[in-house]
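Q: Quick one, fold the following:
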Amino acid sequence: MSRESIAKAQVLIEALPYLQRYAGRTFVVKYGGHAMGDADAARDFAEDIVLLKAVGINPVVVHGGGPQIGEMLGKLGVETRFVDGLRVTDEATAKVAEMVLSGAINKELVGWIANAGGKAIGISGKDGGLVTAEKLQRTTRDPDSLIEKALDLGFVGDPTSVDTTLLDTASAAGMIPVVAPIARGLDGHTYNINADTMAGAIAAAIGAARLFLLTDVAGVLDKDGELVTDLTPARIAELREDGTVSGGMIPKLETCVSAVEAGCDAAVVLDGRVPHAMLLEFFTARGAGTLIRREA
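A: The predicted structure is shown next:
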């Protein structure tokens, strides 16, 4: 027997305790970033998702699509404006965002999963009352007067409630839900929601075993550029205070902390550009990203 065959068997044995522990549980996976535009990366991702379903774990995929929205807005001649890094979403932009997210991107991911042998169903937060949202409230501080003022970002939403009935039904029927981050508000308006935030809200509501945020970086890095493999909310606060964690990583970690404090077992930030990074993180002792869990 070849060494390669023996190595494959050893990998399966190493994965066995994880398979036994999480059979029947749910993983919520946020998929986005540059990997979405790479056919090889999309194929790897779809295969990973189908494998999870095949071994008895129920994956729920929540996807982003900011670059694709920007591209479509440009083609349609709709002006895009950002405030503090957040896209201002007027009525025209909201319609384009729903078209791109719930249409092209969502169905493309459903197709990739089908090509890998899985059965996926594409939905948005509006379907079956999955997610209800309200207008996102943000403030900004004037650099001269230091006075805080409210930011009007238009139809950008924040999840207020999640009804997991549709997800539960789809998973029990052997299907893989693929969710676009669009939701309806009690005011009747349609809101575009940050995909990380949407995934975190769903993971908390469903009591997921894991929330995976696939990003364009290896995870949380210390000041020497080394990967930090395990974090708690208290340690995250310390890293923010000393400047180790900054920029776009802050809202991702806030999402992870909110999810684990609200019912998700643990969350992981990892590099979605690495082939099969999610499987390496979950099914091996070494891991591949930064794990965030509640305080012991």
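Q: switch to C-alpha atoms for all contacts and neighbour counts from now on
A: OK.
Q: burial count for the spatially closest residue to Arg87 that is not a sequence neighbour?
A: Among residues not flanking Arg87 along the chain, Arg81 sits closest, at 5.9 Å (C-alpha to C-alpha, 6 or more residues apart in numbering). Applying other C-alpha atoms under 10 Å, we find 12 residues neighbouring Arg81.
Q: ditto for Ser102
A: 23.
Q: what do you get for Val257?
A: Residues lying near Val257 (other C-alpha under 10 Å) number 23.
Q: for Leu130, same thing?
A: Leu130 has 20 neighbours, counted by other C-alpha under 10 Å.
Q: So the residue lying closest to Ala116 once chain neighbours are set aside, which state does it fall into?
A: Nearest residue to Ala116 in three dimensions, chain neighbours excluded: Glu47, at 5.5 Å (C-alpha to C-alpha, 6+ apart). At Glu47, secondary structure determined by DSSP: H, G, I helix; E, B strand; the rest coil is helix.
Q: ok, so what distance separates Glu47 from Gln68?
A: Between Glu47 and Gln68 the computed distance is 23 Å (C-alpha to C-alpha, to the nearest Å).
Q: Between these two, tell me which one has more neighbours.
A: Neighbours were counted for Glu47 and for Gln68 using other C-alpha under 10 Å; Glu47 has more, 20 against 17.
Q: need the contact list for Ile176.
A: By C-alpha atoms under 8 Å, 6 or more residues apart in numbering, the contact set of Ile176 is 53, 58-61, 118-121, 170.
Q: one more to line up against the first:
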Amino acid sequence: MSTFNFNWFLDNCLPFIYKLRNKVIVIKYGGAAMKNNHLKAQVIKDILFLFSLGIKVVLVHGGGPFINDWLNLLNIEPKFENGIRTTDAKTMEVVEMVLVGKINKELVNLININDNIGIGLSGKDSNLLLASNMFNDSNNLVGKIDSVNIKVLTLLLDNGYIPVIASVASSCDLITYNINADTAAGTIAQALNAEKLVLLTDTPGILLDIKEPDSLQKKLDIDSVQDLCEHNIISGGMIPKVQCCLHALKNNVKTTHIIDGRIQHSLLFELLTSDRIGSQIVL
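A: As a prediction, the model looks like this:
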């Protein structure tokens, strides 16, 4: 719309605002959508708008393209298996440097331009995320989350802050692990009994044909998603995304969404309008 239509806003958005007010939404942000600085700033503005409506927002981020850039600069080959980054010791050092030292602080700075409400964390802070080795392989430091310290998150949310969490964690014996950001967001959403888990991705959502945007599935239940996985229609990097959605739905999260973070205001369209813009997965 070229001009703001107040009646349209009242009719379409207010019911969603009332429903989400004082509820917790966990948003995972990552992928190529983070590389466009203008778009990144707009995503943060949209998050701040949701916050201004009384919605409690937790932002969990990855940063795969940035990690790949730094690995290539250091002549370390990025490797993946089933959408999960294979992480040896050298790769882990780069992952932590990029996620915690660079991306996390950039996002926090964007949030704090207008108000001092962004708090940057990694899974290591206050043992927010305790992890162990997913594959029992000391040469592959991919972690699974064993526990979430919701006390620190509840403290921040109840006092008007937006936690911004980098998906790095450590174990009880102080080994640092790379946590898939989708999985981290899903596990945090479960621990907080979040109203919604939203994954901002590089695709429109779940497609029956990846070459056909019109094949977008706007609403699916768990059985439908599992059937698509079994027939390899959902594959590659989309697998951990849908798996974390399914697991979240089975563990106290009301609804999950996979949306295209490259589209301006996609977050607001998905959460505050009936047409939505991505794929919603429900029980």
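Q: Now do the same for the residue nearest to Ala116 of structure 1: its match in structure 2.
A: In structure 2, Glu47 of structure 1 lines up with Lys45, judged by TM-score structural alignment.
Q: again, but for Thr169 of structure 1
A: By TM-score structural alignment, Thr169 of structure 1 lines up with Leu155.
Q: can you map out the strands along structure 2?
A: Along structure 2, counting by DSSP state E, strands occupy 24-29, 56-61, 80-81, 84-85, 118-122, 129-133, 143-148, 162-166, 168-170, 176-178, 196-201, 219-221, 255-260, 279-282.
Q: Tell me the helices and strands packed up against the fifth one.
A: If I follow you right, that is strand 118-122 of structure 2. helix 104-111, strand 162-166 (3 or more C-alpha pairs under 8 Å, 6 or more residues apart in numbering; DSSP states H and E).
Q: quick one: the last one to structure 1 mean distance?
A: In the superposition against structure 1, strand 162-166 of structure 2 averages 0.3 Å from its aligned positions (mean C-alpha distance after the TM-score superposition for structure 1).
Q: roughly how far out does that strand sit from the chain middle?
A: With C-alpha atoms, centre = their mean, to the nearest Å as the basis, strand 162-166 of structure 2 stands 10 Å off its chain's centre.
Q: and the angle for it with strand 24-29?
A: 40 degrees (axes from the mean of the first three to the mean of the last three C-alpha atoms, to 10 degrees).
Q: And the helices in structure 1, which stretches?
A: Using DSSP state H, the helices of structure 1 run over 3-22, 39-54, 66-76, 91-98, 106-115, 165-172, 195-206, 233-241, 249-261, 277-283.
Q: quick one: which of those helices is nearest Leu153 of structure 1?
A: helix 91-98 (11.0 Å; C-alpha to C-alpha).
Q: Taking strand 120-124 as reference, get the angle to that closest one.
A: 170 degrees.
Q: Report the distance from helix 91-98 of structure 1 to the chain centre.
A: Put simply, helix 91-98 of structure 1 sits 21 Å off its chain's centre (C-alpha atoms, centre = their mean).
Q: whereabouts in structure 2 does that helix align?
A: With TM-score structural alignment applied, helix 91-98 of structure 1 matches the range 89-96 in structure 2.
Q: do stretch 253-268 of structure 1 as well
A: Under the criterion TM-score structural alignment, stretch 253-268 of structure 1 matches residues 242-257.
Q: from the chain's centre, how far out does that stretch sit?
A: On C-alpha atoms, centre = their mean, the centre of stretch 242-257 of structure 2 falls 12 Å from the chain's centre.
Q: Pull out the buried residues from that stretch.
A: By 16 or more other C-alpha atoms under 10 Å, the buried positions in stretch 242-257 of structure 2 come out as 242-249, 251-257.
Q: thinking again about what came up before, average distance between the match of helix 91-98 of structure 1 and structure 1?
A: Relative to structure 1, stretch 89-96 of structure 2 is 1.9 Å off (mean C-alpha distance after the TM-score superposition for structure 1).
Q: May I see the buried residues of that stretch?
A: Buried, per 16+ other C-alpha under 10 Å, within stretch 89-96 of structure 2: 91-92, 94-96.
Q: hang on, the earlier thing: want to try JSON lines for the helices and strands packed on strand 118-122 of structure 2, with distance to Ser235 of structure 2 as columns?
A: Shown next, in JSON lines, are these (distance: least, C-alpha to C-alpha, whole Å):
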{"stretch": "helix 104-111", "distance to Ser235 of structure 2": "29"}
{"stretch": "strand 162-166", "distance to Ser235 of structure 2": "25"}
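Q: What is the burial count for the match of Thr169 of structure 1?
A: A count of nearby residues for Leu155 of structure 2, using other C-alpha under 10 Å, gives 11.
Q: got the contact list for whatever residue of structure 2 lines up with Thr244 of structure 1?
A: Applying TM-score structural alignment, one finds that Thr244 of structure 1 aligns to Ile233 in structure 2. Counting by C-alpha under 8 Å, 6+ apart, Ile233 of structure 2 touches 207-209.
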